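Asker: With the input below, show me the fold.
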Amino acid sequence: MSQLILIPARLRATRLPGKPLADICGRPMIVHVADRAQKSGLGRVVVATDAAEIAEAVRAHGHEAVMTRADHESGSDRIFEALTALDPKGDVETIINVQGDLPTIDPETIAAALRPFEDPAVDIATLGVEIAREEEKTNPNVVKIVGSPRSESRLRALYFTRATAPWGEGPLFHHIGLYAYRRAALERFVKLKPSPLEKREKLEQLRALEAGMRIDAEIVATVPLGVDTAEDLERAREILSKQDRA
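Answerer: Sure, this is the predicted structure:
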């Protein structure tokens, strides 16, 4: 399959303004994400942004950037605009959406998101991790996948929720918000209106499920660090500083 990794990035952020350009070990955070996406070996990597400062920083470190509108409500809308600009002939078959606030993500974790596409019935692929810490099972900020096992490392997603689910004995799975789309699925998804359960749970992926689209999740070993606060940023700096010294 022809594949394209797109990394949406904007300067507006309520908890950590300007975070794509936050310095981590001498490089902007968005550059670390692009570096790791490149190391996944999946293909072309492009940062999709509405800020000239981000585009300039990305290009200064040898990566590609494309400008998009500033009024997008979601990252999926931004990557679709980028896709149509970068590939107007429709040659790209698969799009991987890597969040721009994952500076320590393992390149192999990015690659794992494509594995569910071994099944041609899958429209959208994503990632999950088995929850080990009890407090995360009841934390509404930890989104859970309710799914039907397809193998030891894969679930067919039936629902996503902030609640503790499913009930009863057995593992719970933390959803990682990294997605891979078949092109037709992304085109369909961005044309859909926000759905009732999406608005209730505040989870965009429920729009796809309510429309009858199939999402499968590959289960990986660890949750990548998402940088949302100043404390997260310091942790990312510590992690990458240790890796640089290793």
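
Asker: Please make it C-alpha for all contacts and neighbour counts, starting now.
Answerer: Noted.

Asker: host element of the residue positioned nearest the centre of the chain?
Answerer: Nearest to the geometric centre of the chain sits L178, at 2.4 Å (C-alpha atoms, centre = their mean). Per DSSP states H and E, L178 falls inside strand 173-182.

Asker: which residues touch that strand?
Answerer: Residues outside strand 173-182 that contact it (C-alpha atoms under 8 Å, 6 or more residues apart in numbering) are 93-99, 110, 113-114, 123-131, 142-146, 160, 223-224.

Asker: can you check stretch 140-157 too?
Answerer: Stretch 140-157 is contacted from outside by 116, 128, 136, 158-166, 172-175, 214-220, using C-alpha under 8 Å, 6+ apart.

Asker: Filter the residues you listed down to the buried ones, PyMOL style.
Answerer: To isolate the buried members of the contacts of stretch 140-157 in PyMOL, using 16 or more other C-alpha atoms under 10 Å:
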select buried, resi 116+128+136+159+160+161+162+164+165+166+172+173+174+175+214+215+216+217+218+219+220
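
Asker: The contacts of stretch 140-157 in strands, which ones?
Answerer: By the criterion of DSSP state E, membership of the contacts of stretch 140-157 in strands covers 128, 158-161, 173-175, 215-219.

Asker: Turn these into a markdown table, columns for distance to I24.
Answerer: Below are these laid out as a markdown table (distance: C-alpha to C-alpha, whole Å):
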| residue | distance to I24 |
| --- | --- |
| G128 | 26 |
| L158 | 38 |
| Y159 | 36 |
| F160 | 32 |
| T161 | 32 |
| F173 | 30 |
| H174 | 26 |
| H175 | 26 |
| I215 | 34 |
| D216 | 33 |
| A217 | 30 |
| E218 | 29 |
| I219 | 28 |
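
Asker: Also this sequence, please, to line up against the first:
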Amino acid sequence: MKIAALIPARYGSTRLPAKLVQDLGGISVIQRTYVSTLATGIFDEVWVVTDHEEIERQILELGGKVYFSKKSHESGSDRIAEALEQVDADLIVNVQGDEPFQDPKSLKDLVAVFERPKVKVASLMCKIPEDEAYSPNAVKVVLDEKMNAIYFSRSPIPFNRERNEIIFYWKHIGIYAYTRELLKEFTAWPKGKLEQIEMLEQLRLVEKGVKIRMVETSHQAIAIDTKEDLDRARNFLKSIL
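Answerer: Next up is the predicted model:
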């Protein structure tokens, strides 16, 4: 099975303009994401899929592979699906471009579940305490007995009605792995009603009855959305160098 990591890298961003080309320890955020993904040693190929010449230039400067989007896209999944016309792989892992510190164990565990023939899509999750579950920015997921997702929500699920005990929640981490065929199918479907309400694209899969296998990780990724996130990433980098 040939495995490719595809990193969607849109130049535009709202809260931190041009965040992917900001400096992070001497190279840009997107360059560091590319380097850390490559360094896991898991993937046969690593591609950055972008809509901007500066991002393309920075990745080519590292000797990396770039697919330049021919269309505008609403989501990273749509962007990487277009790149399948050039990328030849059986399993596609969607690595977030604004998460510069990839965890090899998490990605290995994610890929490993595809050894079971019925798994077509998988994603990561981690435990969070109840007090963190009330933030709409932390997407929660509830599971069936086989570790498949039942539902994702920005609301705290399950709702702890009686509050007789302290419970934990599963927080969804937005790294996905798809079989090539499932990714192409998924991005061809129209948005579902639940997806439009919660603004969560994975609910399109849930509405279609596709099983999403969830994989636990203890790794807390640093996602860069704001100046504060960038400062935190810079401080983290200093602590490990």
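
Asker: thinking again about what came up before, so the strand holding L178 of the first structure corresponds to what in the second structure?
Answerer: Counting by TM-score structural alignment, strand 173-182 of the first structure falls onto residues 170-179 of the second structure.

Asker: average offset between the matching stretch and the first structure?
Answerer: Its aligned residues in the first structure lie a mean 0.3 Å from stretch 170-179 of the second structure after superposition (mean C-alpha distance after the TM-score superposition for the first structure).

Asker: How about the contacts made by the equivalent of I215 of the first structure over in the second structure?
Answerer: Aligned by TM-score structural alignment, I215 of the first structure pairs with I212 of the second structure. By C-alpha under 8 Å, 6+ apart, the contact list for I212 of the second structure reads 119-123, 148-149, 205-206.

Asker: any idea how far A177 of the second structure is from I212 of the second structure?
Answerer: The gap separating I212 of the second structure from A177 of the second structure is 10 Å, by C-alpha to C-alpha, to the nearest Å.

Asker: Tell me which stretches of the second structure form strands.
Answerer: Secondary structure of the second structure (DSSP E): strands at 3-9, 23-24, 27-28, 45-50, 65-68, 91-94, 121-129, 140-143, 149-153, 168-179, 212-216.

Asker: Serialize the ones you listed to JSON lines and add fields for distance to A188 of the second structure.
Answerer: Shown next, in JSON lines, are the strands of the second structure (distance: least, C-alpha to C-alpha, whole Å):
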{"stretch": "strand 3-9", "distance to A188 of the second structure": "18"}
{"stretch": "strand 23-24", "distance to A188 of the second structure": "36"}
{"stretch": "strand 27-28", "distance to A188 of the second structure": "33"}
{"stretch": "strand 45-50", "distance to A188 of the second structure": "18"}
{"stretch": "strand 65-68", "distance to A188 of the second structure": "20"}
{"stretch": "strand 91-94", "distance to A188 of the second structure": "16"}
{"stretch": "strand 121-129", "distance to A188 of the second structure": "15"}
{"stretch": "strand 140-143", "distance to A188 of the second structure": "24"}
{"stretch": "strand 149-153", "distance to A188 of the second structure": "21"}
{"stretch": "strand 168-179", "distance to A188 of the second structure": "14"}
{"stretch": "strand 212-216", "distance to A188 of the second structure": "18"}
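
Asker: Tell me which of those strands lies nearest to R15 of the second structure.
Answerer: Among the strands of the second structure, the nearest to R15 of the second structure by C-alpha to C-alpha is strand 3-9 (15.5 Å).

Asker: still on that earlier bit, out of the strands of the second structure, nearest to S36 of the second structure?
Answerer: strand 45-50 (10.5 Å).

Asker: got the contact list for the counterpart of A111 of the first structure in the second structure?
Answerer: If you follow A111 of the first structure across to the second structure using TM-score structural alignment, you land on K108. For K108 of the second structure, the contacting residues are I42, taking C-alpha under 8 Å, 6+ apart as the criterion.

Asker: cool, and P104 of the second structure?
Answerer: Going by C-alpha under 8 Å, 6+ apart, P104 of the second structure touches 40-42.

Asker: Counterpart of S40 of the first structure over in the second structure?
Answerer: Aligned partner of S40 of the first structure by TM-score structural alignment: T40.
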